[in-house]
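Q: Sequence and computational prediction follow.
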Amino acid sequence: MLRDKLALALKDSSKADDPVRFCTLRLVHAAIKDRDLAHRASGRDPVSDDDIGQILLKMLKQRKESSRLYEEKGRHDLAAQEREEMAVIREFLPAQLPEEKIREVCASVVEETGAQGLRDMGKCIETLKDRYSGQMDFSKASGVVKEMLK
């Protein structure tokens, strides 16, 4: 289970002398705990591995954007720290599909669902999320599907 793997890595990093890894894993742990509390408050089950994968993807995306902004502003030291954190987060994500494969998968889902226009986009994205949760960036997939349905 991904939650256990993260907890073990957090424990190990607290003993090792790697402050970036430790702080990043603490942030991940806090985000998962926060989502658990939100789920509990609304009467839902604790977060699943798929939910944790989505949390990790969101954190990765935030760091990618921060790194880009830091580079633009000439803060290369902070950009490097963001990239280090991204490397730690990537360790716990399943392998992401390459862009060509995303296009291929989107085309097959559009064909399968019989989508005719942009109004069917939600159906396509929902199918992609069911099949490929944690394996692709759905903002990219959304753009690809939108392009195909125009």
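A: Noted; the coordinates are in hand. Because the structure is predicted, anything quoted here is derived from the model rather than measured.

Q: alpha carbons only for contacts and neighbour counts from here, please
A: OK.

Q: What distance do you get for the residue most central in space within the chain to Lys123?
A: Residue closest to the mean C-alpha point of the chain, counted by Cα atoms, centre = their mean, is Leu57 at 1.3 Å. For Leu57, the distance to Lys123 equals 22 Å [Cα to Cα, to the nearest Å].

Q: I'd like to know which elements the host helix or strand of Leu27 is packed against.
A: Element membership for Leu27 (DSSP states H and E) is helix 19-41. Secondary-structure packing of helix 19-41 (3 or more Cα pairs under 8 Å, 6 or more residues apart in numbering; DSSP states H and E): helix 2-15, helix 49-72, helix 76-90.

Q: Show me which positions of that helix end up buried.
A: Residues of helix 19-41 classed as buried: 21-22, 24-26, 28-29, 31-32, 35-37 (neighbour count, 16 or more other Cα atoms under 10 Å).

Q: got another, please set it beside the one above:
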Amino acid sequence: MIRDDIKTALVTAMKGGDKAGTATIRLIQSAIKNRDIEARTQAPVADDDVLVVEVLQKMVKQRRESIEMYTQGNRPELAAAEAAEVTVIERFLPRQMDEGETAAAIDAIKTDLGATGMKDMGRVMAELKARHGQTLDMSKASAAVKAALA
């Protein structure tokens, strides 16, 4: 489980004196704990790794947006700190699909659903998330689906 990997990495980072890594892993654990608290009122999640991956993907997305803003604001030191956090967080994510694999998955879903145009984008995106949500950046996938359906 990813949670166990995170706990082990925290202990390793603390023993190794990696202050930045320790801080980032603690942020990860905090975000996961907050998501657990939110999930108490919802239906139980069948696979815990799905919940953890969602949290990690959201954290990476937030940091990439921050990097972009810091770069535009001429704050390279803050952008570098965010990039270092992204590197630590991505260690715990499953391998992400590349552009070729994404295009193949989209084509397969288009064929399965019989999607022909932009009116089918919602159905294709929903199926893409259901099949490949853990290994795919959905914000990038949206542009790929739009291009494939156009």
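A: Noted; the coordinates are in hand. Worth saying up front: this structure is predicted, and the values here are computed from it rather than measured.

Q: about what we covered before: now the angle from the helix holding Leu27 of structure 1 to helix 2-15?
A: Counting by axes from the mean of the first three to the mean of the last three Cα atoms, to 10 degrees, helix 19-41 of structure 1 points 140 degrees away from the direction of helix 2-15.

Q: Helix 19-41 of structure 1 vs structure 2, average offset?
A: Comparison of helix 19-41 of structure 1 with structure 2 after fitting gives an average deviation of 0.9 Å (mean Cα distance after the TM-score superposition for structure 1).

Q: what angle separates that helix from helix 49-72?
A: Using the same axes, to 10 degrees: helix 19-41 of structure 1 against helix 49-72 is 130 degrees.

Q: ok, and what's touching helix 19-41 of structure 1?
A: Contact partners of helix 19-41 of structure 1, identified using Cα atoms under 8 Å, 6 or more residues apart in numbering, comprise 6-7, 9-10, 13-14, 45-47, 52, 55-56, 81, 84-85, 88-89.

Q: ditto for stretch 119-138 of structure 1
A: Residues contacting stretch 119-138 of structure 1 (Cα under 8 Å, 6+ apart): 50, 53-54, 57, 93-97, 102, 106, 109-110, 113, 115, 141-142, 145-146, 149.

Q: Can you give me the distance of the residue nearest to Val55 of structure 2 when sequence neighbours are not counted to Arg63 of structure 2?
A: Once flanking residues are discounted, Val55 of structure 2 sits nearest to Ile32: 6.4 Å by Cα to Cα, 6 or more residues apart in numbering. Per Cα to Cα, Ile32 of structure 2 is found 16 Å from Arg63 of structure 2.

Q: returning to what we had before: for the helices and strands packed on helix 19-41 of structure 1, please prepare a markdown table with the additional fields distance to Gln135 of structure 1.
A: Listed next are the helices and strands packed on helix 19-41 of structure 1 as a markdown table, based on distance: least, Cα to Cα, whole Å:
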| stretch | distance to Gln135 of structure 1 |
| --- | --- |
| helix 2-15 | 15 |
| helix 49-72 | 9 |
| helix 76-90 | 12 |
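
Q: what sits against Val110 of structure 1?
A: 124, 145, 148.

Q: Check Asp45 of structure 1 too.
A: Asp45 of structure 1 is in contact with His39, counting by Cα under 8 Å, 6+ apart.

Q: measure it to Leu56 of structure 1 for me?
A: 19 Å.

Q: what do you get for Asp36 of structure 1?
A: Distance from Asp36 of structure 1 to Leu56 of structure 1, by Cα to Cα: 14 Å.

Q: thinking again about what came up before, may I see the buried residues of helix 19-41 of structure 1 arranged in CSV, with distance to Tyr70 of structure 1 as well?
A: Listed next are those as CSV, based on distance: Cα to Cα, whole Å:
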residue, distance to Tyr70 of structure 1
Arg21, 20
Phe22, 22
Thr24, 18
Leu25, 22
Arg26, 23
Val28, 22
His29, 25
Ala31, 23
Ile32, 26
Arg35, 28
Asp36, 31
Leu37, 32
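
Q: Compute the inter-axis angle for the one helix or strand Lys123 of structure 1 maps to and helix 49-72.
A: Taking DSSP H and E as the criterion, Lys123 of structure 1 maps to helix 121-132. Angle of helix 121-132 of structure 1 versus helix 49-72, following the same axes, to 10 degrees, is 110 degrees.

Q: Near the aligned residue in structure 1 for Asp5 of structure 2, how many other residues are there?
A: Asp5 of structure 2 maps onto Lys5 in structure 1 when the alignment is built from TM-score structural alignment. Other residues near Lys5 of structure 1 number 11, with proximity taken as other Cα atoms under 10 Å.
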